[in-house]
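S.K.: got a predicted structure here, sequence first:
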Amino acid sequence: MQIKESSEVYDVIIVGSGAGGGMATKQLADAGLNVAVVEAGPFFDPKNPEQMTQLKWPYESPRRGAGTTRAFGEFDMAYGGWEIEGEPYTREPGTKFDWFRSHMLGGRTNHWGRISLRFGPKDFKGKTRDGHGEDWPIGYDDVKPYYDKVDKLIGVFGTNEGLEDDPDGFFLPPPKPRLHELFYIEGAKKSGIPVIPGRLSMLTKKLNNDRGVCFYCGQCARSCSVYADFSSGSCLIFPAQKSGGKIRIYVNSVVREVTTNEEGRATGVSYISKDDRKEYKLRGKIVILAASACSSARILLNSKSKQHPNGLGNSSDLIGKYLHDSTGASRAGFIPGLMNRKTSYNEDGVGGMHVYSPWWGDNSKLDFPRGYHIEVWGGMGMPNYGFAYNPNDFNKFFGLKVGGYGDGLRDDVKKYYGSVIGFGGRGEGIARKDNYCEIDPTTVDKYGIPVLKFNYKWSDFEINQAKHMQDTFEELIHNMGGEPLGSKPGKENDYGLEAPGRIIHEVGTTRMGNDPKTSVTNKFNQLHDVDNVFIVDAGPFVSQADKNCTWTIMALSWRASDYIIEQLKQQNI
C-alpha cells in the first residue's frame, strides 16, 4: 500500500488534543514552534450551532436526550464511550476493565466534571508515606509553579484552606452552597468530616476577553458555548491560534505508530485518515504523545522496529504496566427535610458540586493505605420519570407508588422533587505491575491497527476502601434524617466498587522515574530510550492520588513544554 508522506517537517507533532495535548499545543505554539496536532476525532467547537447541545430541551430530540447515541446521554458532549463500533479492546478472563474514549478536538475535556484538584506533597511520595507503590522522582515543589500557572491561565474557583495535602491555589470566588449541600454540611459536621467549597474550573468572574462567565445553567457536561468552563479546544488551542500560533490540526486521523530512522530516533507519525481510509505520514523533529494513558501506550507498543523490537521506548518492558484508575463507589438517600420544595427560584448553579469533602481519615488506623474524597450531588435539576423511585422497591420505601398520569403524577413529582441526595467516593488505588494493558496479537480495529488487551483486578485495599465509603455514606444520610435508597452493597459485590476504568482516571502506563530499567520516561516526561519523544497525558503518573488527575496532567505538560523549549535552545534535541 502506498503511504503518502508530507513534505513539511514540523517542529513538533502532538498526538491528542485533550488536557495534556492542548496545553503542549498552546505553550509550544506561543513559543513560536510550528506545531501539528493529530486528533482521532472531528473538529469540535461548542459555540458552533450545528454541534452545540447546551440549553436544548429533551423534547427537541426524538430520543428525549436518552443515552442511546452517547454514553452519558445524547446532550453530553463526548463523541465516543466505553464501546465504539469498529474500535474494540479485549480483556483477559476475570478482568472487568472498561475503557472510555472521546474522539474529538479537546477529547475528554469537553464533558468531564471539571473537578480541578492539585496533588499534595504526600501524593508524590507514596512509598515513603506507607511503603506501598513507588515515590515520584519529583515532588510537590517541582510542580507547584505550574499548578499556579494553570490556576491563573484557566481559572478555578475555591478557597484557600491551609490543608497540607489539599494545597492552596489561586482561586476565583466559589458559588454558595445549594440547599441539599447545606444539609450535607450539617450532616458531615456530626461525623467530623470536613466540607470545603468545591474546586472546579468554571469561571465565576471575568478572566479575559476570550471567555464568558458561568451563568449557572448547570449543563457543563455539554461543553460551554460561552467558554466559561474549561475545555482544551476553547481554552487552550483556540487562544493559541488566535494569538498567531503556527498550528495545523489533522482531525479524523488515527495514529498507527511513531516512525523512526536507522538511529532509532523518532521522525514523525503514521496515521489512518477516517475520511478516505488511507495511510499518511507526518514528519516532525519532536513527537509528543497525549492520546490518553492507554492510547499512548498502544501507539508505543505498536511502534516496533529493528532498533525497538519491543515497542518504542520499551527497553524496560514496562509500557502498559502499572495501569490504575481511581476507585469509585456511590450511594443515594431520601431526605424528608428536602420534600415539598418551593420551585419559584433557580438554584441550578454550576454543572457540578459546590462543596466537597477532602480525605479526612488516618490510614494507619484503617485496613487500606490511601484515602478518598466525597463528591456530592442533588438539588433541583431537570427530573426524569422515576427520579424518586427506590431502585429496589419503591412501594416499600415510600409507602406509595410515585407515578401515574396527570395531576397525580404532578403532585408526586412536586412532593419529592429535590429530596434525594447522593454521594460519590473517589479514591486512590495502589499502582501494581500486574495490572496492565498490552497488544492483543489476534485482534485489530477497523483501521487494521492492533488493539489493547486489559488485565486488571482490584486488591483487598481498594475493596476495603469501598466498604469504608459505603459505611460513611449511610452514616451521612442518617445524620441528615434520611433513609438510604436501595440495599447497601455488600462483600458479594465488592461493596459497590466500580469496575476499573469506569471513573475514567486511568494513569500510569508509561510511568516516570530516574532509572531507565524501572520506568519509561524521565522526570520531564521524556522517553529514556528516545530523547525526542515525550508523553504529556496521565501515562507518566507514578500514582493517582485521591484527586482527579486533569490539573496535574496540565501542570506536567506545561513543565515538559518548558523543558522542550529549553532543550531546543541548547540544541540538545
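M.R.: Alright, I've got the coordinates. Numbers count the residues shown, from 1 in each chain.
S.K.: CA atoms for contacts and neighbours, from now on please.
M.R.: OK.
S.K.: and the strands in the stretch 351-500 of the chain?
M.R.: For the stretch 351-500 of the chain, applying DSSP state E, counting those that start in this stretch gives strands covering 355-357, 372-378, 420-427, 436-444, 450-455, 483-484.
S.K.: how long is stretch 199-207 end to end?
M.R.: 16 Å (C-alpha to C-alpha, to the nearest Å).
S.K.: buried residues of it, list them for me.
M.R.: Residues of stretch 199-207 classed as buried: Arg199, Leu200, Ser201, Met202, Leu203, Thr204, Leu207 (neighbour count, 16 or more other C-alpha atoms under 10 Å).
S.K.: any residues touching it, and which ones?
M.R.: With C-alpha atoms under 8 Å, 6 or more residues apart in numbering as the contact definition, stretch 199-207 has outside contacts at 113-117, 154-159, 172-175, 212-214, 228-230, 350, 352, 354.
S.K.: below is an additional structure, to be compared with the one above:
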Amino acid sequence: MQIKESSEVYDVIIVGSGAGGGMATKQLADAGLNVAVVEAGPFFDPADPKTMTQLKWPYDSPRRGAGTDRAFGEWDQSWGDWEVEGEPYTHEEGTDFKWWRARMLGGRTNHWGRISLRFGPKDFKGKSRDGLGDDWPIGYEDIKPYYDKLDKLIGVFGTKEGRENDPDGFFLPPPKPRLHELFYINGAKKTGIPVIPGRLSMLTKRINNERGVCFYCGQCSRSCQVYADFSAGSCLIFPAQKNGGKVKLFVNCMVREVTTNEEGKATGVSYINKEDRKEYKLKGKVVVLGASACSSARILLNSKSKQHPNGLGNSSDVVGRYLHDSTGASASGVIPGLLNRKTSYNEDGVGGMHVYSPWWGDNSKLDFPRGYHIEVWGGMGQPNYGFGFDPNGMNKFFGLKVGGYGDSLRDDVKKYYGSVIGFGGRGEAIAFRENRCEIDPTTVDKYGIPVLKFNYKHSQYEINQAKHMQDTFEELIHNMGGIPLSEKPGKDQNYGLLAPGQIIHEVGTTRMGNDPKTSVTNKYQQLHDCDNVFIVDAGPFVSQADKNCTWTIMALSWRASDYIIEQLKQQNI
C-alpha cells in the first residue's frame, strides 16, 4: 500500500484535541510554533446551529431524548461510546474494563461534569503516606503555578475553604444551593461530613469577550452554544486560531503510529484518513500525544521499529501498565420533605452540582488507604420518564401504585417530581503494575490497526472503599428522613462498585518517574527513550486522587508545553 507523505515539516504534531491536546495546542501555537492537530473524530463547534442541541425538549425528538446510539442519551454531546463501531477492544478472560472513546474535536471535554479540582499536596506522595504505589517525581509546589494560571484562563467557580488537601484557587462566584442540596447539607451535618460549594469550570461571571456567561439552563452535557462552560475546542483551540496561531486541523484521522528514523528519534506520525481510508504521514520536529491514557499507550505500543522493538518508549515494559480509574458507587432515595413541590419556578442552575463533599475521613482508621468525594444530584431537571421518577422503584419501595395514564399519572408525577436525591462516590484506586492494557496480537480495527486488550481487576482496597460509600449513603438518606430507592448492594455485588473504566477517569499507562527502568516519561512528560515525544494526557499520572483528573491534565500539559518551548529554543530537541 502506498503511503502519502506530507512535504511540510511542522514544529509540533499533537495527537488528540481534548483537555491535554487542546491545552498544548494553545500554548505552543501562542508561542509562534507551527502546529498540526490530528483528531480521530470530526470537527465540532457547539455554537454551530447544525450540531447544537441545547434548549431542545424531549418532545422535539421521536425518541424523547433517549437516543439509540449514545450511552448518555440523544442530547449528550460526546460523539462516542463504550463501543465504537469497527473499533473493538478485548479483555483477558475473567477481567473487565469499560473504555469510553470520544470521537470529535475537543474530545471528552464536550461531555463531562466539569468538576475542576486541584490535586492536593498529599495526592502526589501516596507511598510516603501509606506505603502503597509510588510517589510522583513532582509535588504540589511544582504544579501550583499552572493551576493558578489555569483558573484565570478558563474560569472555575468555588470558594476559599482553607482545606489542606483540597487547595483553594482563583474562584468565580458559585451558584447558590438548590432545595435538594439544602436538604443534603443538613443531612451531611448530622454525620459530620463537610459540604462546600462545587468547583466547576463554568462561567458565572464574564472573563473575556470571546465567551458568554452561564444562564443556568442546566444542560452542560450538551456542550455550550455561548462557550460559558469549558470545552477544549471552544476555549483553547479556537482562541489559538483566532490569535493568529499556526494551527492546522486534521480531523477524522486515526493515528496508527509515531514514525522514527535510524537514530530512534520521532519524525512524525502516520494516520488513516477515515474518509478515503488511505494512509498518510505527517512530518514534525516534536510529537505530542494527548489521545487519552489508553489511546496514547496503544499508539506507542504499535510504534515498533528496530530501535524500539518493544514499542516506542517501552524499554521499561511499563507502557500500558499501572492503568487505573476512579472508583465509583451510587445510591438514591426519595425524601418525603421534597414531595408535592411547587413547580412554578426554575431551579435548573448549572449542569452539575452546586455543592459537594470533599474527603473527610482518616484512612489510618479505615480498611482502605485512599479517600473519595461525594457528588450530589437531584432537583427538578428537565422532565422525562427516567429523571427523578421511576414508577417501578416507587412501587417496590413504597408499596404504591404509581403509574397508569391520564390524570392519575399526572398527579403522581407532580407529587414525586423533584423528590429524589442521589449520590455518587468518586474515589482513588491503587495503581498496580498488573492492571494494564496491551496490544491484542490477533485483533485489528477496521483501519487495520492492532487493538488494545485489557487486563484489570479491582483490589480489596477498592471494594472496601465502595462498602464505606454505601454505608455513608445509607446514613445520609436516613438523616434526611428518606427512603432508599434500591436494595443496598452487598458483598456479592462488590457493594455496587462500578467496573473499572466506567467513571472515565483512566490514568497511569505512561507513568512519569526519574528512573527510566520503572517509568515511561520524566517529570516533564518527555519519553525517556525518545526525547522529542511528549505525553500530555492522563497517562503520565503516577496515581489518581480523590478528585477528578481533568484540571490536573491541563495544568501538567501547560507545564510540559512550557518545557517544550524552552527545549526548542535551546535546540535540545
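M.R.: Arrived safely. All values derive from a computational prediction rather than experimental measurement.
S.K.: quick one on the thing from earlier: spatially, which two of the buried residues of stretch 199-207 of the first structure are the most separated?
M.R.: With C-alpha to C-alpha as the measure, no two of those lie farther apart than Arg199 and Leu207, at 16.2 Å.
S.K.: distance of Ile564 of the second structure relative to Leu28 of the second structure?
M.R.: Remark: distance between Ile564 of the second structure and Leu28 of the second structure (C-alpha to C-alpha) = 8 Å.
S.K.: swap that for Pro58 of the second structure, please
M.R.: Taking C-alpha to C-alpha, one finds Pro58 of the second structure at 42 Å from Leu28 of the second structure.
S.K.: settle it for me: which of these two has more neighbours?
M.R.: Using other C-alpha atoms under 10 Å, the more surrounded residue of Pro58 of the second structure and Leu28 is Leu28, with 24 against 15.
S.K.: quick one: classify the more buried one as helix, strand or coil.
M.R.: helix (DSSP: H, G, I helix; E, B strand; the rest coil).
S.K.: could you find the closest non-adjacent residue to it?
M.R.: Leaving aside its chain neighbours, Leu28 of the second structure sits nearest to Ser561 (6.4 Å; criterion: C-alpha to C-alpha, 6 or more residues apart in numbering).
S.K.: hmm, the one you found is touching Ala24, no?
M.R.: Yes. Under the criterion of C-alpha atoms under 8 Å, Ser561 of the second structure makes contact with Ala24 at 5.8 Å.
S.K.: so these two - more neighbours on which side?
M.R.: Legend: neighbour count by other C-alpha under 10 Å for Ser561 of the second structure and Ala24, higher for Ala24 (32 against 24).
S.K.: isn't Lys246 of the second structure up against Gly32?
M.R.: Yes. If you go by C-alpha under 8 Å, Lys246 of the second structure and Gly32 touch, sitting 7.2 Å apart.
S.K.: contacts only, for the residue lying closest to Gln225 of the second structure once chain neighbours are set aside.
M.R.: Excluding its sequence neighbours, the residue lying closest to Gln225 of the second structure (C-alpha to C-alpha, 6+ apart) is Ala47, at 4.1 Å. Ala47 of the second structure is in contact with Cys224, Gln225, Val226, Tyr227, counting by C-alpha under 8 Å, 6+ apart.
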